[in-house]
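>>> build me a model from this:
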Amino acid sequence: MQHLLADFADRRDWGRFHTPKNLAMALAGEAGELAAEFQWLDPEESARVMADPAKAAAVRLEMADVLSYLLRLADVLDVDLEAALREKVAINETRFPADG
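You can find the predicted model right below:
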């Protein structure tokens, strides 16, 4: 996915705009747009959001925007997201041990 996005950006000469700061700000903005899709919904409505085709499409597209900016940021900063996630889960295993 990172190669797909890098190629897309390269073909448009967007690399000069894809600085860590700009990508982090864009990621935050897109996360806000995703949150807006759930604003004012009660818990039950939010759980059923994907049942409405129009809302489902909007949620999917906002999720894709969030993912694309996160992947671009990881690419620009040379962060292995899988390794970072595994490290974070290991940390959380000690912070929040499972009962039993």
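>>> C-alpha only now, for contacts and for neighbours.
Noted.
>>> quick one: distance of stretch 11-31 to the chain centre.
Averaging C-alpha positions (Cα atoms, centre = their mean, to the nearest Å) puts stretch 11-31 13 Å from its chain's average.
>>> structure for this one too, so we can compare:
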Amino acid sequence: MKAVKDDEVTVGSLKDAVARFIRERGWERFHNPKNLAESICIESSELLENFQWVTTDESETYSEDGGRLRSVSSELADVIIYCLAFANVLNIDVAHSVTLKLRECEGRYPKLDFYGRPPNLSKIRKA
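Okay, the predicted model is just below:
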């Protein structure tokens, strides 16, 4: 698959590419919800490892550091690939799920109440 930009591809086409990659290698039998959920966590930890022992300020310079950005980008891609494989196995419509969740969060965290500050658990409204 050739490298493309975010605005040149759909979630569906990425899901298809991941499914094709897995199918071409005969890995379907290993890709069950449990294994994929574990893999998502493992790859997320590898992404997090890039930020171990650095300050918040240092982490904010990663977009300017080619080596670190490549490493973070690669680990993020691993997480997303496993998430898409997970969605494929469980027939989850990713775009639908994300938009529903955003709508839920809009109700839970109204912008007027939460603008510029992190959520305060005592003020969370039930959606």
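>>> find the centremost residue of the second structure, please.
With distances taken as Cα atoms, centre = their mean, residue 80 lies nearest the centre of the second structure, 4.8 Å away.
>>> check which helix or strand it maps to.
Taking DSSP states H and E as the definition, residue 80 of the second structure sits inside helix 66-89.
>>> equivalent range in the first structure for the next helix-or-strand element following that helix?
Going down the chain from helix 66-89 of the second structure, the next helix or strand is helix 94-108, by DSSP H and E. Residues 81-95 of the first structure are matched to helix 94-108 of the second structure when aligned by TM-score structural alignment.
>>> neighbouring contacts of the matching stretch?
Here stretch 81-95 of the first structure makes contact (Cα atoms under 8 Å, 6 or more residues apart in numbering) with residue 74.
>>> so what's the residue nearest to the centre of the second structure up against?
Residue 80 of the second structure makes contact with no residue under the criterion Cα under 8 Å, 6+ apart.
>>> mean shift between the match of helix 94-108 of the second structure and the second structure?
By mean Cα distance after the TM-score superposition for the first structure, the fitted stretch 81-95 of the first structure averages 0.9 Å away from its aligned residues in the second structure.
>>> about what we covered before: which position in the first structure aligns with the residue nearest to the centre of the second structure?
By TM-score structural alignment, residue 80 of the second structure lines up with residue 67.
>>> returning to what we had before: for the match of helix 94-108 of the second structure, buried residues please.
Judged by neighbour count (16 or more other Cα atoms under 10 Å), stretch 81-95 of the first structure contains no buried residues.
>>> stretch 36-55 of the second structure too?
For stretch 36-55 of the second structure, the buried set under the neighbour-count rule, 16+ other Cα under 10 Å, comprises 36, 39-40, 43-44, 46-47, 50.
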